[in-house]
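Student: Pasting the sequence and the predicted model now:
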Amino acid sequence: MYFDRKNLTDDELIALYKQLLLPRLIEEKMLVLLRQGKISKWFSGIGQEAIAVGCTAALQADEWIMPLHRNLGVFTTRNMPLQKLFKQWQGSKDGYSKGRERSFHFGSSEHFICGMISHLGPQLALADGVALAYKLKHEKKVSLAFTGEGGTSEGDFHEALNVAAVWDLPVIFIIENNGYGLSTPTHEQYRCANLVDRAKGYGMEGVQIDGNNILTVYDTIKGIREYCIREQKPYLVECMTFRMRGHEEASGTKYVPQELFEYWGQKDPVNNYELFLQQQHILSDSSVSHIHQEIKQTIDEELKSAFESAVIIADTLTELSDVYAPKKTFIAAQGEAKERHEKDAPGTQEKRFIDAISEGLYQSMEQHENLVLMGQDIAEYGGAFKITEGFVKTFGKERVRNTPICESAIIGAGLGLALEKCKSVVEMQFADFVSVGFNQIVNNLAKMHYRWGQQADIVIRMPAGAGVGAGPFHSQSNEAWFMHVPGLKIVYPATPADAKGLLIAAINDPNPVLFFEHKALYRSISGTVPIEYYETEIGKARIVKKGNDLTIITYGSGVHWAEAYAGNNSALSVYILDLRTLLPLDFDAIRESVAATGKVLILHEDTLTGGIGGEISAWISEHCFEMLDAPVVRCASLDTPVPFNIELEKNFLAKARLSDAVKKLMKY
């Protein structure tokens, strides 16, 4: 193996050696502890250390890295305290994830390392978002993301590289091509000659290098970093290497031909670099031995302290409280000391539902200079529903960004922006299309704060619902898909005033918020809306109307159906509760509404089976049983896809069965 030291001093060469050796010696110790049952899982990077160490050493300490399972060298080169790393791997409360994550699935904002998820591809888009933040702030920085050759088969790889190229983002994408995705060899993963050849297809530069040569990796990444900053463009690097152990220790290596181990064993990154330093008389045998002993002693000392960590005592309140990031008091750009809520906002104006949403977005853009809007056709065209029409003229295309059709990458980019303390609102052209970004939402956004304390400050706007004859792929009410996911907040306003106030509150909230907007309400519903900037509190239901005979608990379009029914049946005294927020639910308001009448009907546009009506009904039965004078009745849409024909659609919707449902309840 040829090493080109270029202009590196002896001290710099030795520093790289120590950084390269440290993860190797830690791993050797971890494998012993694994056999002793003192840690439960280990993903070995033995043989691949030069990539993680070289890439990290070539970056500035405050540039974000998105690592994978085998990138221990990223953590050690960023000088993360070994004692805390050991505690992390033991599942200690004093680790980086409070015992909630395993092995390398954790991050540290202090060290600018993002916690990975097991799905491999999604973290690439986070690097896009971080790089976009650098670009918007005019900072001369890059982000760097790792993936394996197997990960390049995922759609997220394509989406992330495409967005980075289209938006000219300073991102370095690293492919660690170690020959196998668990047991699947490369020839079963792709047919191109080299993965780096894909770079041209995305309109970016790329290079293939020897990933086992620490000086090659370090020098290449340093040069690429300068290129990305100077040219404001991404770069793809394929690092050729080999995994000397199993995907994880339990999987073994029986599927790998022995000759591969012999070939790559001769290319060991640590042994070869050590030999080079000795041949160049930069290190002697005794100095090598001393460095080994010094590092091993440090490891043993840090391990001893780590093993003294207290045993975790589970505390339910702590676990629940850490699901969401705490909301701090918002301080407006003009220096206002507190939030302005709807009741405090002077002056109102009659507005359509759609215009209230647009105004809430516009005023939020004025309040937050770090807020970015992203979505398909939202710039000059103004979006499919024209909600952002004219925004480009005021805020520019940097902050009002048309996106390629790649929902997963754009949601991931929003999360990357959050890492750099920027806010984002992502528009799904239709709520139905969020399915192709589902993984980012339920596995990345929702779990981020609970896993390693990082807030995911992003709002996803979801134009949803039927009633406009749009058919099965543009009419779904899919809020229930996300109700089962801790860490998300789900908002579904029914009035223009709530649409504006809740959207502003969602943007100010540090947690991921899915903001559902019913398309049929856009231009059909009007109401008085405060002119100024204000919030409507998330998590609080609204009493639309008080009554004594029966309670209708609903949200979205159901609110208007309930109001219309009550207006046409004045002999009944109907209590109507508009939930407004679906996650978290306002259980106090639900209990109060049940107590008011003793008869409850839950109304929603979503289909019956698996809809949130089932969850609310179960809660009422469990917690309010003594208050009930009849079983809880659910009224929902048919358990079919949403039909296109208007007559079929009318029959599909819950509104068609509301009268019968009320009669059933009142006869009990």
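Tutor: Arrived safely, thanks for sending. Keep in mind it's a predicted model, so treat the numbers as computed, not measured. Numbering: from 1, shown residues only.

Student: switch to C-alpha atoms for all contacts and neighbour counts from now on
Tutor: Will do.

Student: quick one: Tyr534 from Ala345, how far?
Tutor: To Ala345, Tyr534 is 7 Å away according to CA to CA, to the nearest Å.

Student: Looking at the two, which has the bigger crowd around it?
Tutor: Between Tyr534 and Ala345, counted using other CA atoms under 10 Å, Tyr534 has the larger neighbour count: 24 against 15.

Student: Next one for the comparison:
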Amino acid sequence: MHFNRRDKDDQFLLEIYKKLLYPRMVEDKMLKLLRQGRIGKWFSGIGQEAIAVGSTLAMQKQEYILPMHRNLGVFTSRNIPLKKLMAQWQGKLTGFTKGRDRSFHFGTQDYKIIGMISHLGPQMALADGIALADVLAKKQHATLVFTGEGATSEGDFHEAVNVASVWNLPVIFLIENNGYGLSTPINEQFKCKNLADKAIGYGIEGIQIDGNNILEVYDTIDRIAKDIRQNPRPVLLECLTFRMRGHEEASGTKYVPQELFDEWEKKDPLSNYEAFLIEEGILNADAIQKLKVQFKSEIESEVEEAFNEPEPTENASDEENDMYFPHQQEIILAETTSTEKRYLDAITDALDLSMEKYPNLVIMGQDIADYGGAFKITDGFTEKYGKGRVRNTPICESAIVGAGLGLSINGYKAVVEMQFADFVTVGFNQIVNNLAKTHYRWGEKADVVVRMPTGAGTGAGPFHSQSNEAWFTKTPGLKVVYPAFPEDAKGLLIAAIEDPNPVLYFEHKYLYRSLSGPVPDGYFTTEIGKAVTLASGNKFTIITYGLGVHWGLEYIKNNPQCGATLIDLRTLQPWDKEAVRNAVKQTGRVLILHEDTLTNGFGAEISAWIAEHCFEYLDAPVIRCASLDTAIPMNKILEDDFLAKSRLATSIEKLLKY
């Protein structure tokens, strides 16, 4: 292995050695602890340390790095105390995740490190968002994100690299090619000769280097980072290396031919660099031994201190509260003047006012810039706010939701538009596993609103008409709002954008142009989690939201003596239990109405809660009126029969017979 010191002085070369030796000795200690049964799991990076250490030293301290589970050298090179890391690995209260997650699944703003989740690929889109925030803020920063050769087969890899390429984002996509994805060799994972060649398809630079040569790693990252800070663009860097242990220790290494171990042992990054320093007269055996004694003492001390750190205590309230970033909503009262507006125009108004209030707010979505969006909600926004903040995206929902989280991590707010709520399936993982869990895991906000044009009634068929809110009301960490009127559409969207937590904002596209109403002028907010009573009666209660509100109002208008109370929930997570309880007390009979399909629709949760908490007030079983348990047909006759509205009258009759 050839090392080129270039202009590095002896002291710097020695510091690199210390940074390389330390994580190797920590790894050795972890393996001993594993054999002793004192820890339960370990992902070893032995043989790959040069990549983590060299790249981290080449990045500036204020620049973000997004490593993976074999990159201990990133964390130690950023000088995170081993005691803190060990507390994290052992699930201690003083760990970064308070015992809620393991390994390197955490982030820390103090050290500008954003950890991965187990799905491997999603962190690459976060790097896009982080880099975009730097570009918008005119900071000359680079962002470094790690991935393995196996994850290059995932759609997340393609989406993130493509977005970074199209948007000229200063991201270094570093692929650690260690030959195996768990036990699957590279010849069973991809056909191309070199992963660096994938860069050609994205119109960016691709580089392949010896990932075990720490000076080559350092010099390459240093050169790339300096360049893209001045001339923002992504670079794909493939680092050839080999892991000398299993995927994790329990998996073993029997699937790897012994000759590979023999070959790569000769390329060990630590022993080769050590030999180079000895040859240069910078190191000698005594100095090496002194360093090892010093490090061993430090490691032993910090590991044992971490073992003595307190365990978390059971506290259900703390666990539930920590799903969300602390936020006390300020209710901003509406002005007394109002203007008649369509539902669609109220959403536009909310976005416009929020863009004025928050210069760090970015809107992203397909066709939303010059075209103004599929429904023209952002028409004219690029002229007013520029294409930096109103961004057309490639068709890649996962990357854009992930970029929204990256923007939030780096000090921005994001609104992501799904062209149709149905298309959210392609970004599902980012929403339910990244947006929803980030604050619970390591205390970081996820300041992202996902706009969801939803619902049927337009003859759009199975893939443009779904009411999929129940997919997300099941997920702790998300907030879900669903306005039924133009005024609420404006007030709830402004409130959602103000909220630093992830909010799914459902907007019914059937109402866009068919419903108008008075909308207060100016900036105001509607309380998230607060229902409204639209009609009062004493015979039965209809609990609903979205288009169901208008079905209920139509029924009451056509049956003025029916004696119905109508509750519009407006928010589904959190939802207004007190309003529901009071209505059940008042009437004793409850019908839950929603557009979504019956089985496991959100009405099932309300029904179960009423049965558990309001049973003594009931004079009849809770009845649910929902759409058929089928996909949504396109033909109007079939669609009308599918929708819950077609069964509303008979459902009410059934309820009142008890």
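Tutor: All right, it came through fine. These numbers were taken from a predicted model, which means no experiment stands behind them.

Student: quick one: TM-score?
Tutor: The TM-score (TM-score structural alignment, normalised by the length of structure 2) is 0.99; 658 aligned residues with a CA RMSD of 0.9 Å.

Student: tell me which element the equivalent of Thr533 of structure 2 over in structure 1 is part of?
Tutor: Aligned against structure 1 by TM-score structural alignment, Thr533 of structure 2 finds its counterpart in Ile543. Here Ile543 of structure 1 sits within strand 542-545, counting by DSSP states H and E.

Student: Mean per-residue distance, that strand versus structure 2.
Tutor: Its matched residues in structure 2 lie on average 1.3 Å from strand 542-545 of structure 1 after superposition (mean CA distance after the TM-score superposition for structure 1).

Student: What's the first helix or strand after that strand?
Tutor: strand 550-554.

Student: can you tell me the mean distance of that next one from structure 2 after alignment?
Tutor: Strand 550-554 of structure 1, aligned to structure 2 and superposed, deviates on average by 0.4 Å (mean CA distance after the TM-score superposition for structure 1).

Student: helices or strands up against that strand?
Tutor: strand 574-578, helix 587-597, strand 600-607 (3 or more CA pairs under 8 Å, 6 or more residues apart in numbering; DSSP states H and E).

Student: Let me know which of those is the nearest to Ala654 of structure 1.
Tutor: strand 600-607 (5.7 Å; CA to CA).

Student: Where in structure 2 does the closest one fall?
Tutor: By TM-score structural alignment, strand 600-607 of structure 1 lines up with residues 590-597 in structure 2.

Student: With structure 1 overlaid, how far apart is that stretch on average?
Tutor: Looks like 0.3 Å for stretch 590-597 of structure 2 (mean CA distance after the TM-score superposition for structure 1).

Student: which residues sit against that stretch?
Tutor: Outside of stretch 590-597 of structure 2, the residues within contact range by CA atoms under 8 Å, 6 or more residues apart in numbering are 455, 466-468, 540-548, 584, 602-603, 606-607, 620-630, 643-645, 648, 651-652, 655.

Student: Weed out the non-buried ones from these.
Tutor: Among these, those buried by neighbour count (16 or more other CA atoms under 10 Å) are 455, 466-468, 540-548, 584, 602-603, 606-607, 620, 622-628, 643-645, 648, 651-652, 655.

Student: Filter the residues you listed down to the ones in helices?
Tutor: Counting by DSSP state H, those place 547-548, 584, 602-603, 606-607, 648, 651-652, 655 in helices.

Student: what residue is smack in the middle of structure 2?
Tutor: Asn434 (2.8 Å; CA atoms, centre = their mean).

Student: Confirm that residue sits in a strand?
Tutor: No: assignment of Asn434 of structure 2 by DSSP: H, G, I helix; E, B strand; the rest coil gives helix, placing it outside any strand.

Student: Map it onto structure 1.
Tutor: Asn434 of structure 2 maps onto Asn444 in structure 1, by TM-score structural alignment.

Student: Sounds good, over and out.
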